[in-house]
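**Student:** using only what follows, build the 3D model:
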Amino acid sequence: MTTQSGARSAGLDPAAARAVLDGPAVDRALTRIAHEILERTGGAEDAVLLGIPTRGAVLGRRLGELISRFEGHAVPVGSLDVTMYRDDLRLKPARPLRRTEIPTGGVDGRLVILVDDVLFSGRTVRAALDALGDLGRPRAIQLAVLVDRGHRQLPIRADYVGKNLPTSMREAVEVHLSETDGRDCVLLGIKAGA
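**Tutor:** From the prediction side, this is the model:
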């Protein structure tokens, strides 16, 4: 099982885990986010979606498909690996590098919408901002997340949120997506062994 950052985790204690979003609820949350993006950006004409691997990249592709279906034009979608920009590289085991895929046309002068599965401390988003700065100069940057669980350590907030989920520090949130895990759901529970 993997955590919101894609790293291996001990998993949730099955006896204490509960689903807070099932498959249809995940679909509704993504549909709502796609509509909010279209409303706030006036049709997402100059938007680029960049998902943070692993699950953020999957969610970015899904949002791109929804926006394309609703608006009738494709929104460029890519992925942004933040591994080498993390501030905990020396504190945690080595992580595999993921792919960074920047759509044709790049990010200069565009509205970049970063997409991730869970917003927690804000450190992954900070790393994404640093990585994005090495790729170009967007006109603006926004953040879309499926779940905001609170406990920020940095002054970062999401522009688009599928579900605000207040949690304790003892709890963990796991996002499962059919593309990576075989089913769509969001689980909340206590980490196994905690």
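**Student:** alpha carbons only for contacts and neighbour counts from here, please
**Tutor:** Will do.
**Student:** most centrally placed residue in the protein?
**Tutor:** Nearest to the mean C-alpha position of the chain, counting by C-alpha atoms, centre = their mean, stands residue 116 at 0.6 Å.
**Student:** relative to residue 16, how far out is that one?
**Tutor:** 25 Å (C-alpha to C-alpha, to the nearest Å).
**Student:** one more: residue 188?
**Tutor:** Applying C-alpha to C-alpha to residue 188 and residue 16 gives a distance of 8 Å.
**Student:** between those two, tell me which one has more neighbours.
**Tutor:** residue 188 (20 against 13; other C-alpha atoms under 10 Å).
**Student:** show me what the longest helix along the chain packs onto, helices and strands only.
**Tutor:** In the chain, assigned by DSSP state H, the helix with the most residues is helix 23-41. On a contact count with 3 or more C-alpha pairs under 8 Å, 6 or more residues apart in numbering; DSSP states H and E, helix 23-41 meets helix 55-71, strand 140-148, strand 160-164, strand 185-190.
**Student:** compare with the first, here's sequence two:
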Amino acid sequence: MSEVKTLVLNHKQIQQKITRIAYEIYERNVQEETLVFAGLTGMGYVLAGKIAERLKEISPIAVSLIRVDIDKTSPKIGEVYCSEPGPYTDKCVILVDDVLNTGKTLAYSLFPFLQDNVKKIEVAVLVNRSHKLFPVTPDYTGYELATTLSEHITVNLDPENATVHLH
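**Tutor:** Got it, this is the predicted structure:
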């Protein structure tokens, strides 16, 4: 028996969500000279790159993109690394992931930035499942989706055929 997948967002809809998130980030950070996009391992990093590219097209804000390496299945405080070591003092960091489930992974991914005196940290996600167990709330959300904990979200950010499926 094959697994049933429900299309949640198609390629065009994902592009629209990315554009809207980029505009929202610009509106809230118009006074900033630089923003650091910190994408979580995997699709979070790909999404961060797409939002950063779109922001560069619509604003004069300088953008840097880094990857936050974290084990999403079992995050631990001492095992979160950034592809660029920083420092991030007085920087505005946009932490990006594809899906927000309980908030645990995003909470642990704050660790490298909390060691520096960052100016502020904002969170952007493509899909918010609203199963909040940790005190992490996204500042920028592409799509709110009520799901059960047993359901899964699959994000594919392929340049030609990006999709989000529920299964």
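**Student:** TM-score for the pair, please.
**Tutor:** For this chain pair, the superposition-based TM-score is 0.88 by TM-score structural alignment, normalised by the length of the second structure; 166 aligned residues with a C-alpha RMSD of 2.6 Å.
**Student:** returning to that earlier point: can you put the helices and strands packed on helix 23-41 of the first structure in a markdown table and add distance to residue 45 of the first structure?
**Tutor:** Below are those laid out as a markdown table (distance: least, C-alpha to C-alpha, whole Å):
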| stretch | distance to residue 45 of the first structure |
| --- | --- |
| helix 55-71 | 10 |
| strand 140-148 | 13 |
| strand 160-164 | 18 |
| strand 185-190 | 31 |
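**Student:** right, so of those, which gets closest to residue 28 of the first structure?
**Tutor:** The closest of these to residue 28 of the first structure is strand 160-164. By C-alpha to C-alpha, the value is 8.4 Å.
**Student:** quick one: buried residues of that closest one?
**Tutor:** Applying a neighbour-count criterion of 16 or more other C-alpha atoms under 10 Å, one finds 160-163 buried in strand 160-164 of the first structure.
**Student:** so the following helix or strand past that strand versus strand 140-148, what angle?
**Tutor:** Using DSSP states H and E, the helix or strand that follows strand 160-164 of the first structure towards the C-terminus is strand 171-176. Comparing the axes of strand 171-176 of the first structure and strand 140-148 via axes from the mean of the first three to the mean of the last three C-alpha atoms, to 10 degrees yields an angle of 110 degrees.
**Student:** strand 171-176 of the first structure vs the second structure, average distance?
**Tutor:** Strand 171-176 of the first structure: mean distance to aligned residues in the second structure after superposition is 0.7 Å, counting by mean C-alpha distance after the TM-score superposition for the first structure.
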